[in-house]
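K.L.:
Need the 3D shape of this:
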Amino acid sequence: MARWRREKETMKGGEQLASRRRQVCCATGYFSGADYADYTDSLFQQCVRSVVDKKYPRNPRLKRNRMQLLILLLLLLLLTSCERRPLVDPESSVNYAEVVVEFDWELAGMSPTGMTAIFYPTDGGTPLVHKTGDLVSTVRLREGTYHVVGFNYSFDEFDGILFRGTDRYETIEAYATPQKDVTTRGGTQVTGVTAHPDILAVDRIGNFEVTAEMVRQTTEQVRSRQTRGTVTLANADTRSAARVVLTPMRAVAPGYVKVHLKGLNYVRSARGVITGLSGSYFLGEGKASPESCAMVFDFGSPTYNEGSKLDGTVEGSFTTFGLLPEDAATRGQARYGLLFSATLVDKEQTSFEPYFDVTDLIRQEVDVNLNILLRLDIEIGEVDVPEVKPDDEGAFDVNVGDWGEEENVYL
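P.N.:
This next block holds a predicted model:
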């Protein structure tokens, strides 16, 4: 009601002001005819606006608020009219190729729960380390040429192996974990001692090329997945993708030592030290290194010859990267030795420590087709054990006493 009254007063005031102005214009003869009618309408609107502005002046804050509201409405309109796009534009190209990595462990005769493939760019770029627990997995590679190395488990999952030179294909090396030097009961100092290396199986592929065509195919696959919805690499169709197949073979082989003893009944316990074998293996080159080492091992329970209570054999075992590589410079120079350290059954526990050059006694079992070492065998003929007077605890003890605490020395 109050609003209606204000509007009525405004209209009345406008009419009065317009009437006075028309009287002035008519008295002076300024208008005539149709022009007067048009002017009357315009004059009436101006007068009404003048009265409104005087009675109800405009608020500048209200004007700003109206402008802000208008801007918000425009933004809301723009947002609601936008079309949601996928996270990756289907029309854009990716800069990588999806490559399937497949491991086949049949030749290695093992089923590891983890495996590693390393892709080394031939241009010297940073290598890509791909760890997986699946026999078939997928890796993304940029266009280029790569050398590939694959092996069981990963760098930090071995007990007796460490790795160095991993930044280059030519220098990646697995080496037996160094141990503290030891001194035998007989006083022999043994240096360069290492742990027994774990079983390591390796394969390598040189100059694997990721082409521009592979990248283009991956781009098409990505667009197809976006069209169909989310597709994980696990269930994606990889039958037409580029593929790297790694078939690792063992780079570490078992070694066995058998010693024939005359007077075995005088031996309380025995340990062995094998020296001169390779202490590391180059994964990229696929060969043992010329760096030698020494490994300590125990001999197990004795086996007496049939019908004898005096003579028999003891056997021990170890693992190794194999013999030193023989090239033109080192051929015939490698020497391998075996220290047999026995504690006898007398009360004084006398030490018996003969040393044998076993260079010509080592027998290698090699798979000629695969060119891999299967096992080493060393057999030493009759060794005369000194005769001693047994004490009450003269039986052979397979739990050999320590030569001193061993500790890992990490290079």
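
K.L.:
CA only for contacts and neighbour counts going forward, please
P.N.:
Noted.

K.L.:
To which secondary structure element type does Leu107 belong?
P.N.:
coil (DSSP: H, G, I helix; E, B strand; the rest coil).

K.L.:
Isn't it up against Leu246?
P.N.:
No - in this structure, Leu107 is not within contact of Leu246 by C-alpha atoms under 8 Å, at 10.8 Å.

K.L.:
higher neighbour count, these two?
P.N.:
Counted by other C-alpha atoms under 10 Å, Leu107 and Leu246 do not tie: Leu246 has more neighbours, with 21 against 12.

K.L.:
give me every residue that touches the more buried one.
P.N.:
Val101, Glu102, Phe103, Asp104, Gly150, Asp203, Arg204, Ile205 (C-alpha atoms under 8 Å, 6 or more residues apart in numbering).

K.L.:
Most neighbours of all the residues you listed, which one?
P.N.:
Gly150 (28 neighbours).

K.L.:
here's the other one to compare against:
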Amino acid sequence: MTPKTAFLLRIEKTIRYLVSNGLTKQIIMILIKIKHLLFASGNMLLLWVFYNFTFFMLVACSHREQVYSLETEIMISADWSRSGLNEKEQDYGATTVFYPTDGSSPIMVLMGDRTYKTVYLKEGRYDVVLFNRSFDDFGNLGFRGEDAYRTLEAHATNVVTKDVPSTEIIIMDSPDELAADCMESFEVTPGMSGNYSSGMTNWGGKKIDGSKNGCQLCFLPQKLTQKITVKIRIKGMNNIRNATCKLDGIAESVFLASGQISEKTVAQEFCLGNPVYNSGSATDGTLSASISVFGFDTEISHNLHLRAELVDGKTTFEESFDDLKISQLEEGDGRMSIFIDMTCEKKVPNVKVEGSSGFDANVDDWEDEVNSDIDI
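P.N.:
Have a look, this model is predicted:
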């Protein structure tokens, strides 16, 4: 056997090994054709380069097989039907974070399609959190405590601190809507890999499905933010140019793992709108607004302060409401929303119009006037 023939046989052996390790038939046929062309040319240098190339592929396939043998394929599946999020949220994807219980660094998985994602995990035990969007994809919502499962916390970012008359933290804009689900002490074992097939098992209220190629984790995210609707009946509403409210007793943040709100409370400021005049009246009516909050304890007393700028451009109207009457309304999907309904005791004074006439029905900047009967 000549050295040239022996070298050719070594290449042939390498290619056959690649076939046994799963390289596609089409690629193998191309390699064989290249081998024959190089042999026919008699160029030993090119044959040597080709041999090293195929040997490198052999090593790579062997290394890949070794790496994957240490990991288990996990399918993340999320059903968002009970999250209460609008349809546009699906364009932002989702994030899953695996927190190893041994204290090592968390593993973050970005999901372009928020309904499923395949990942590979090493053996171990994990606490898992899944939520909509990503850590950096919200407008008025931030995170802290990301390094640990129990401390992962969402909070509003558009916040100011006022020192007069006393120190007060105020959320200036509603936080973005947030939905999440979690799973604790999920264990990845060697038995999950390969042809793993077992019956569906309950795991902390979630489902872990055995599948042919690994394991499927099923999440059912639910909203962690809450809706509050405020409605104020005002005499002399036509004299108001714009109005804002400040509501106290708002939870500062929420923990994703437990869904528990923080013990610390702050105030939240918001603008009133949606003017609705009473039937047959051009002066009296209601203003309202809906806001999103992390949490609102209905068992404690809450206060609200109304401040309005009048149409003369210089007069302000203010009224405070103590110990608010709060109602809870069940929405169609089972979630509870908060409804606060009140009536101003004072009448807004009549002032001379300067520029925009505020909530008057003739103002083009506001939506069409709606006349309706208001139940007192």
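
K.L.:
Would you check the span in structure 1 matched by stretch 39-50 of structure 2?
P.N.:
Under TM-score structural alignment, stretch 39-50 of structure 2 corresponds to no residues of structure 1.

K.L.:
Centre-most residue in structure 2?
P.N.:
Asn132 (2.2 Å; C-alpha atoms, centre = their mean).

K.L.:
After alignment, which residue of structure 1 pairs with that residue?
P.N.:
Match for Asn132 of structure 2 (TM-score structural alignment): Asn152.

K.L.:
same thing with Thr283 of structure 2?
P.N.:
Aligned partner of Thr283 of structure 2 by TM-score structural alignment: Leu310.

K.L.:
and if you look at Gly191 of structure 2?
P.N.:
In structure 1, Gly191 of structure 2 lands on Glu213 (TM-score structural alignment).

K.L.:
Kindly report the same for Met237 of structure 2.
P.N.:
Met237 of structure 2 maps onto Leu264 in structure 1, by TM-score structural alignment.

K.L.:
what's the helix or strand where Gln221 of structure 1 lies in contact with?
P.N.:
Using DSSP states H and E, Gln221 of structure 1 sits in helix 212-228. Identification of contacts with helix 212-228 of structure 1 by C-alpha under 8 Å, 6+ apart yields 86, 90-91, 93-98, 142-143, 231, 241-242.

K.L.:
Leu9 of structure 2 - that's part of a helix, no?
P.N.:
Yes - with three-state DSSP as the criterion, Leu9 of structure 2 is part of a helix.

K.L.:
Number of residues surrounding it?
P.N.:
Neighbours of Leu9 of structure 2 (other C-alpha under 10 Å): 12.

K.L.:
With Val400 of structure 1 instead?
P.N.:
16.

K.L.:
One more: Gln26 of structure 2?
P.N.:
Gln26 of structure 2: 8 neighbours (other C-alpha under 10 Å).

K.L.:
Name the nearest residue to Thr95 of structure 2, ignoring sequence neighbours.
P.N.:
Spatial nearest neighbour of Thr95 of structure 2, chain neighbours left out: Leu110 (4.7 Å); criterion: C-alpha to C-alpha, 6 or more residues apart in numbering.

K.L.:
Aligned counterpart of Val202 of structure 1 in structure 2, please.
P.N.:
Under the alignment (TM-score structural alignment), Val202 of structure 1 pairs with Ala180 of structure 2.

K.L.:
So its match: helix, strand or coil?
P.N.:
strand.

K.L.:
And Val164 of structure 2, by the same measure?
P.N.:
Val164 of structure 2 ends up coil, using three-state DSSP.

K.L.:
close enough to count as contact, Val128 of structure 2 and Lys206?
P.N.:
No - contact criterion C-alpha under 8 Å: Val128 of structure 2 and Lys206 do not qualify, at 11.5 Å.

K.L.:
For those two, work out which one has more neighbours and name it.
P.N.:
The residue with more neighbours, out of Val128 of structure 2 and Lys206, is Val128; 22 against 16, by other C-alpha under 10 Å.

K.L.:
Give me the distance between the helix or strand hosting the more buried one and the centre of its chain.
P.N.:
Assigned by DSSP H and E, Val128 of structure 2 falls within strand 124-132. Remark: strand 124-132 of structure 2 is offset 14 Å from the chain centroid, using C-alpha atoms, centre = their mean, to the nearest Å.

K.L.:
quick one: whatever helix or strand comes next after it aligns where in structure 1?
P.N.:
Sequence-wise, the next helix or strand downstream of strand 124-132 of structure 2 (DSSP H and E) is strand 142-144. The alignment of strand 142-144 of structure 2 onto structure 1 (TM-score structural alignment) covers residues 162-164.

K.L.:
show me what contacts the match of Val202 of structure 1?
P.N.:
Val129, Leu130, Phe131, Asn132, Leu220, Pro221, Gln222, Lys223, Leu224, Leu256.

K.L.:
Would you mind giving these as CSV with distance to Asp323 of structure 2 added?
P.N.:
Converted to CSV, those look like this (distance: C-alpha to C-alpha, whole Å):
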residue, distance to Asp323 of structure 2
Val129, 37
Leu130, 37
Phe131, 35
Asn132, 35
Leu220, 36
Pro221, 34
Gln222, 30
Lys223, 27
Leu224, 25
Leu256, 30
